[in-house]
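K.L.:
Prediction below, plus the sequence it came from.
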Amino acid sequence: MAKLYHVPLSPFCRKVRLVLAEKKIEVELAEERYWEQDPDFLRRNPAAKVPVLKMDGRTMAESAAICEYIEETNPEPPLLPRKPEARYEVRRIVGWFDDKFHHEVTSKLLYERVNKKVMKTGFPDSGNVKAGAKAIKYHLDYMAWLLDHRRWLAGDTMTLADFAAAAHLSSLDYISDVDWNRQEAVKDWYAKIKSRPAFRAILADQVPGFPPPAHYADLDF
């Protein structure tokens, strides 16, 4: 069985978990306090980052590379289109969320509100929190614009792009930092994706000291 070293609210870990679940690949989850830089974990990934996936006799790091490895070795159901231009668009949107959205929103809200307390590195920076709360509005509007032109974020079928976005938004939704009433199209998209069987384990996550809001696991909000 595959084994994933993860942190429950990490969007990068959640993205990998969603892909594994969608492909119906059984995986053992091992929560890893990577910031403590345990020597055993550093041997698995000297970068001291999660996720780390042990699968097929390999130990793999970096969520984007892991997801594409899973896709290539387990092509059904497909999460990347066949045509190069369509694959480009999926990768572009994955990059958008894992780079731009992560830098402007996730790191400003989730990391300030949760990670600092868990890692015992201080109190939330109110300036960062305000900046993240402002930036997420722009990103939700951009998602709504995309969904005005297509059924899913990268095209007419669900792809890795949707899982990347949902991984970030679900982590933020756990701490009530997503205004689902801002864009109805985004709310409908998220309701559709979080009702998938692949989402069940994520919606069951519980982080000590941080109870989720009542709507978090409600498929109908």
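P.N.:
Received it, and whenever you're ready, just let me know what you need.
K.L.:
CA atoms for contacts and neighbours, from now on please.
P.N.:
Fine.
K.L.:
Name the residues of stretch 214-221 that come out as buried.
P.N.:
Tyr216, Ala217 (16 or more other C-alpha atoms under 10 Å).
K.L.:
can you list contacts of it?
P.N.:
When contacts are defined by C-alpha atoms under 8 Å, 6 or more residues apart in numbering, stretch 214-221 is touched by residues Asp173, Tyr174, Ala191, Lys194, Ser195, Leu203, Ala204.
K.L.:
what about versus this one:
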Amino acid sequence: MLTLYHLWLSPPCRLVRLIMEEKGLEYDLKAEKIWERRPEFLKLNAAGEVPVLVNGKNHIAGFTAIIEFLEETNPTPPLLPGDAHARAEVRRLVEWFLFKFKKEVSDPLLSEKVLKKYLKLGVPDTDIIRAGQTNLGHHMTYLSHLTGEMNYLAGDEFSLADLAAAAHISTVDYLGEINWADYPDVRAWYAKVKSRKSFRPLLKDHIAGMPPPDHYTSLDF
């Protein structure tokens, strides 16, 4: 049985969950309060970060290593296309969301709107929030370009790129940061991804004292 150490609204952790759901894997979840820096957890990942995947006596730290491990050990259904050029495009988009979107949007919004409140670290910095919101607008415009031309982000077939993007979009949507009326093509794409069986566990996530907007769980939003 696989065990995933995670945080509920962490996009990389959500991506790992989505991959395991797509591949029909059984797993347990353990929410890890990384700010406590438990010695037992630091033995699994000296960086003190999630996600960490435990597989029997072995463990894998870091989202890129976990993603590669899951795809290599569970190739069905494949989340990477067979063509080398198509795989390169999927990987480019995965990197875009796991690094660029994370740095410019997810991290600042989660830090200011969730972690500061949860850890009682003071008043959120409105300048940082505004910068994250501005960056979100730029990324949503890029997503509109991608979704306006193709069925999925990297082409006509569903792929890891869609899961990586949706992991971040779902987190930002939980925070109520997306005005879906402004992005009809992205909304249509997200509705398809959100309707997949693999997405159901994420829609059940609920942070105490921080409920999502009503449309978060709706497939018709």
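P.N.:
Yep, it's here. Computed from a prediction, not measured in an experiment: that's the story for all the values here.
K.L.:
Quick one: residues contacting Ser10 of the second structure.
P.N.:
Thr171.
K.L.:
quick one: it and Leu119 of the second structure, what's the gap?
P.N.:
16 Å (C-alpha to C-alpha, to the nearest Å).
K.L.:
Equivalent analysis for His139 of the second structure, please.
P.N.:
As for His139 of the second structure, its distance to Leu119 of the second structure is 29 Å (criterion: C-alpha to C-alpha).
K.L.:
So the two - more neighbours on which side?
P.N.:
His139 (18 against 9; other C-alpha atoms under 10 Å).
K.L.:
Among the contacts of stretch 214-221 of the first structure, which lie within helices?
P.N.:
If you go by DSSP state H, the contacts of stretch 214-221 of the first structure have Asp173, Ala191, Lys194, Leu203 in helices.
K.L.:
which of those residues tops the neighbour count?
P.N.:
Neighbour counts for those (other C-alpha under 10 Å) peak at Lys194, which has 22 neighbours.
K.L.:
start to end distance for stretch 91-103 of the first structure?
P.N.:
End-to-end distance for stretch 91-103 of the first structure: 17 Å, by C-alpha to C-alpha.
K.L.:
Tell me the buried residues in that stretch?
P.N.:
Across stretch 91-103 of the first structure, burial judged by 16+ other C-alpha under 10 Å covers Arg91, Ile93, Val94, Gly95, Trp96, Phe97, Asp98, Phe101, His102.
K.L.:
Name the nearest of the residues you listed relative to Ala30 of the first structure.
P.N.:
Asp98 (22.3 Å; C-alpha to C-alpha).
K.L.:
sec struct for the nearest residue to that closest one once chain neighbours are set aside, please.
P.N.:
Spatial nearest neighbour of Asp98 of the first structure, excluding adjacent residues (C-alpha to C-alpha, 6 or more residues apart in numbering): Ala164 at 7.2 Å. Following DSSP: H, G, I helix; E, B strand; the rest coil, Ala164 of the first structure is assigned to helix.
K.L.:
so Ala164 of the first structure touches Phe101, yeah?
P.N.:
No. The pair Ala164 of the first structure / Phe101 is not scored as a contact, 10.4 Å apart, by C-alpha atoms under 8 Å.
K.L.:
residue boundaries of the helices in the second structure?
P.N.:
Using DSSP H, helices in the second structure cover 11-22, 39-44, 63-73, 84-95, 107-110, 116-118, 126-149, 160-174, 184-194, 200-203.
K.L.:
what would those look like in a markdown table with distance to Asp220 of the second structure?
P.N.:
Shown next, in a markdown table, are the helices of the second structure (distance: least, C-alpha to C-alpha, whole Å):
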| stretch | distance to Asp220 of the second structure |
| --- | --- |
| helix 11-22 | 20 |
| helix 39-44 | 40 |
| helix 63-73 | 30 |
| helix 84-95 | 26 |
| helix 107-110 | 25 |
| helix 116-118 | 30 |
| helix 126-149 | 18 |
| helix 160-174 | 14 |
| helix 184-194 | 7 |
| helix 200-203 | 13 |
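K.L.:
Let me know which of the ones you listed is the nearest to Leu53 of the second structure.
P.N.:
Using C-alpha to C-alpha, the helices of the second structure put helix 63-73 closest to Leu53 of the second structure, at 6.9 Å.
K.L.:
mean deviation of that closest one from the first structure?
P.N.:
With mean C-alpha distance after the TM-score superposition for the first structure, helix 63-73 of the second structure departs from the first structure by a mean of 1.1 Å once superposed.
K.L.:
Off-centre distance for that helix?
P.N.:
15 Å (C-alpha atoms, centre = their mean, to the nearest Å).
K.L.:
Buried ones in it, by neighbour count?
P.N.:
For helix 63-73 of the second structure, using 16+ other C-alpha under 10 Å, the buried residues are Phe63, Ile66, Ile67, Leu70, Glu71.
K.L.:
Spatially central residue for the first structure, please.
P.N.:
Centroid check for the first structure by C-alpha atoms, centre = their mean gives Ala167 as the closest residue, at 2.2 Å.
K.L.:
In the second structure, what residue corresponds to it?
P.N.:
Using TM-score structural alignment, the partner of Ala167 of the first structure in the second structure is Ala167.
K.L.:
Its match and Lys194 of the second structure, how far apart?
P.N.:
Taking C-alpha to C-alpha as the measure, Ala167 of the second structure falls 10 Å from Lys194 of the second structure.
K.L.:
same deal with Ala47 of the second structure?
P.N.:
In terms of C-alpha to C-alpha, Ala47 of the second structure sits 32 Å off from Lys194 of the second structure.
K.L.:
just Ala31 of the second structure next, same as before
P.N.:
23 Å.
K.L.:
same question, Leu44 of the second structure
P.N.:
32 Å.
K.L.:
Give me the distance between the residue of the first structure most remote from its centre and Pro46 of the first structure.
P.N.:
Note on the first structure: the largest C-alpha distance from the chain mean falls to Pro39, namely 26.3 Å (C-alpha atoms, centre = their mean). Counting by C-alpha to C-alpha, the separation of Pro39 of the first structure from Pro46 of the first structure is 9 Å.
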